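Engineer: Got a predicted structure here, sequence first:
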Amino acid sequence: MSAQPPVVQSQTASAPRSLGRALLWPAAAVALGFLLVFNSFGTSTDAKPPSRPVVSAPTVVQTPSAKAEEKGLALPPAEPKRLKIAEIAVDAPFTGLSLEESGQLEAPPANNSNLVGWYQEGVTPGEPGTSIIAGHVDTKTGPAVFMQLSELKRGSKVDISRKDGSVATFVVDSVEAFSKADFPNKRVYDHTPDPQVRLITCAGEYDKKAQDYTENLVVFAHLQAVKRP
């Protein structure tokens, strides 16, 4: 699969930073080996984008599935209900995201700055495999839920409360920024044998002409602990 993202027209022409070129899902993708391009609504066309994120680690550390099974960490499917990241004061509910006819993954509603979305036809957080979670870095009204996502580092904790009453705690392996022109789709989205999540938002400079950020920020994390009801 090519890492070069296709050009997709803006979903809402009137929005200064449209999410029309947000999350792209090619029809030929297998499991979670797909292309994702995430863009966000901004405060205004004159607003300055957030500063370039710092890469905290060069590679992703994966937890072998056997170890996860031995520790009883892998969970059955259950919808995520709330995302909490104490380190950056995130406490947000989830909304399910589906594919549009165009092949794009719906973006979280732009009128709610404290909301994250997850691909509801894929792996739920805590199941073996890669669960995809997306959030805005900003909206037309100001900073949004993932504005400080770049401040996470290796060892940071991410808690996800699930519909079955369990809480899955993930530990961050790396926080990395990738150019949208050279996005590592296979590395980010391929299925993993153990439970992992990817937290994704926009990063880099904001290109007013393209109405798009130049990069995506990706947080790689694996399941560390489970609190059962």
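Structural biologist: Yes, it's here.
Engineer: going forward, measure contacts between C-alpha atoms and count neighbours the same way
Structural biologist: Noted.
Engineer: If you count neighbours, what's buried in the longest strand belonging to the chain?
Structural biologist: The longest strand of the chain (DSSP state E) is strand 212-227. Using 16 or more other CA atoms under 10 Å as the burial criterion, the residues of strand 212-227 that qualify are 212-226.
Engineer: who's sitting farthest from the centroid in the protein?
Structural biologist: Glu70 (27.8 Å; CA atoms, centre = their mean).
Engineer: so when I look at Lys186, I'm seeing a strand, right?
Structural biologist: No. Counting by DSSP: H, G, I helix; E, B strand; the rest coil, Lys186 is not part of a strand but helix.
Engineer: mind listing what it touches?
Structural biologist: By CA atoms under 8 Å, 6 or more residues apart in numbering, the contact set of Lys186 is Gly33, Phe34.
Engineer: Would you map the helices across the chain?
Structural biologist: 65-70, 185-189 (DSSP state H).
Engineer: In this structure, what residue spans correspond to strands?
Structural biologist: Under DSSP E, the chain gives strands at 23-24, 80-85, 90-97, 104-105, 116-119, 129-135, 138-139, 142-143, 157-162, 167-179, 195-207, 212-227.
Engineer: Could you list every helix and strand in contact with the first one?
Structural biologist: The reference is to strand 23-24. In terms of contacts (3 or more CA pairs under 8 Å, 6 or more residues apart in numbering; DSSP states H and E), strand 23-24 is packed against strand 104-105.
Engineer: now the longest one
Structural biologist: Contact analysis of strand 212-227 by 3+ CA pairs under 8 Å, 6+ apart lists strand 167-179, strand 195-207 as its packing neighbours.
Engineer: among those strands, which is nearest Asn114?
Structural biologist: strand 195-207 (13.3 Å; CA to CA).
Engineer: For that closest one, which residues meet the burial criterion?
Structural biologist: For strand 195-207, burial by neighbour count (16+ other CA under 10 Å) applies to Pro195, Gln196, Val197, Arg198, Leu199, Ile200, Thr201, Cys202, Ala203, Gly204, Tyr206.
Engineer: which one of the residues you listed sits closest to Gln62?
Structural biologist: Closest to Gln62, out of all of the buried residues of strand 195-207 and judged by CA to CA, is Gln196, at 8.2 Å.
Engineer: adding another structure so you can compare the two:
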Amino acid sequence: MALSQPAPPDQPPSRPVPRVVSRALVWPAAAVGLGALLIHNSLAGSADPTPPAPPAAVAPPAAVASAKPQPNAPTRAARKGLSRSKPKRIVIPQIAVNAPFTRLSVGASGQLNAPPAKNPNLVGWYKDGASPGERGTSIVVGHVDTKTGPAVFVLLRTLRPGSKVDITRADGSVADFTVDSVETFSKASFPDARVYGNARTPQLRLITCGGNYNRRVHDYESNVVVFAHLDSIRRS
């Protein structure tokens, strides 16, 4: 898949699309990167043919929110990262998200399974990638809506650089992330390496559907991606 965006600063631009993530996971042979698994398949089919609009009180955001320098550098411990531990709960105060996690894996079809649509307040973590706070790129996905109405990430696109994302882990630590940028990508030209490339520092990607809704295929044409880095660590 052709890339429309350069690799992030913490990834050498000359490196090929990574085939291995944390703990030496080998990609399924039929996949063309995790982007092909997740973005084109996993969140499709659960949306209502007439998806709900975001609350009227929320102003439509720009398609791309560029990264801005953060006033405080990550702590030394944050740069080093945490040991592996599964995530338990995600809190994003700015958009009133407070939700538990479910673990996601790649199914027999070669596609990443989506979070169960029957629970709109649930996010999924790709369990074979880095855990949130661990060195590498941690992938967290959630529905923007389901057949019953708005879901957990309906307002994800309204986040801005500097927004906070807190993830409580099973080991009792809380990984505090700071948003670097919020961007919308067409599913037809999704930058797999930029979004999913295995990073040298603890990184987080929050992903949901976005853009126009195609009623013919019952799916959104784009995806919203939040890029964030581990800023600090504390105890719950």
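Structural biologist: Received it, and whenever you're ready, just let me know what you need. Since the model is a prediction, treat every value here as computed from it, not as a measurement.
Engineer: before we move on, the earlier item: mean distance of the longest strand of the first structure to its aligned residues in the second structure, please.
Structural biologist: Compared with the second structure after fitting, strand 212-227 of the first structure has a mean deviation of 0.3 Å; criterion: mean CA distance after the TM-score superposition for the first structure.
Engineer: Onto which residues of the second structure does that strand map?
Structural biologist: The alignment of strand 212-227 of the first structure onto the second structure (TM-score structural alignment) spans residues 219-234.
Engineer: Ok, stretch 193-202 of the first structure next?
Structural biologist: Residue span in the second structure matched to stretch 193-202 of the first structure, by TM-score structural alignment: 200-209.
Engineer: contacts for the matching stretch?
Structural biologist: So stretch 200-209 of the second structure is contacted by 10-11, 43, 78-81, 132-144, 153, 156, 177, 195, 220-230 (CA under 8 Å, 6+ apart).
Engineer: and it, how far out from the chain's middle?
Structural biologist: Taking the mean of its C-alpha atoms, stretch 200-209 of the second structure sits 5 Å from the chain's own mean (CA atoms, centre = their mean, to the nearest Å).
Engineer: for stretch 124-138 of the second structure, same thing?
Structural biologist: 10 Å.
Engineer: Kindly report the same for stretch 44-57 of the second structure.
Structural biologist: Here stretch 44-57 of the second structure shows a centroid-to-chain-centroid distance of 19 Å under the convention CA atoms, centre = their mean.
Engineer: Give me the buried positions along that stretch.
Structural biologist: Ala44, Ser46, Ala47, Asp48, Pro49, Pro51, Pro52.
Engineer: Give me the angle between the longest strand of the first structure and strand 195-207.
Structural biologist: 160 degrees (axes from the mean of the first three to the mean of the last three CA atoms, to 10 degrees).
Engineer: what angle separates strand 212-227 of the first structure from strand 157-162?
Structural biologist: 70 degrees.
Engineer: Run a quick neighbour tally on Arg216 of the second structure.
Structural biologist: By other CA atoms under 10 Å, the residues close to Arg216 of the second structure number 7.
Engineer: do you know how far it is from Pro52 of the second structure?
Structural biologist: 17 Å (CA to CA, to the nearest Å).
Engineer: swap in Ser4 of the second structure?
Structural biologist: From Ser4 of the second structure to Pro52 of the second structure the distance is 30 Å (CA to CA).
Engineer: isn't Val97 of the second structure right up against Leu122?
Structural biologist: No. The pair Val97 of the second structure / Leu122 is not scored as a contact, 9.7 Å apart, by CA atoms under 8 Å.
Engineer: Of the two, which one has the most company?
Structural biologist: Looking at Val97 of the second structure and Leu122 with other CA under 10 Å, you find the greater number of neighbours at Leu122, namely 23 against 20.
Engineer: And the more buried one? What does it align with in the first structure?
Structural biologist: With TM-score structural alignment as the criterion, Leu122 of the second structure matches Leu115.
Engineer: I'd say its match and Gly96 touch.
Structural biologist: No. Counting by CA under 8 Å, Leu115 of the first structure does not reach Gly96; the two are 10.5 Å apart.
Engineer: mind listing what Leu115 of the first structure touches?
Structural biologist: Contacts of Leu115 of the first structure (CA under 8 Å, 6+ apart): Ala92, Pro93, Phe94, Thr95, Pro108, Pro109, Gly135, Val145.
Engineer: what do you get for Pro184 of the first structure?
Structural biologist: By CA under 8 Å, 6+ apart, Pro184 of the first structure lies in contact with Ala3, Phe178.
Engineer: After alignment, which residue of the second structure pairs with it?
Structural biologist: Under TM-score structural alignment, Pro184 of the first structure pairs with Pro191 in the second structure.
Engineer: And for Ile160 of the first structure?
Structural biologist: So, by TM-score structural alignment, Ile160 of the first structure is matched to Ile167.
Engineer: number of nearby residues for its match?
Structural biologist: Ile167 of the second structure has 24 nearby residues by other CA under 10 Å.
Engineer: contacting residues around it?
Structural biologist: Counted by CA under 8 Å, 6+ apart, Ile167 of the second structure has contacts Pro87, Lys88, Arg89, Ile90, Val91, Pro132, Val174, Ala175, Asp176, Phe177.
Engineer: What of Glu106 of the first structure?
Structural biologist: Glu106 of the first structure neighbours (CA under 8 Å, 6+ apart): Ala22, Leu23, Leu97, Ser98, Leu99, Glu100.
Engineer: mapped onto the second structure, which of the residues you listed hold?
Structural biologist: Contacts conserved in the second structure for those, using both residues aligned by TM-score structural alignment, their matches' CA atoms under 8 Å: Leu97, Ser98, Leu99, Glu100.
Engineer: From Lys81 of the first structure, how far off is the residue lying closest to Arg228 of the first structure once chain neighbours are set aside?
Structural biologist: In this structure, Arg228 of the first structure finds its nearest non-sequential neighbour in Ser166, 4.4 Å apart by CA to CA, 6 or more residues apart in numbering. Separation of Ser166 of the first structure from Lys81 of the first structure (CA to CA): 10 Å.
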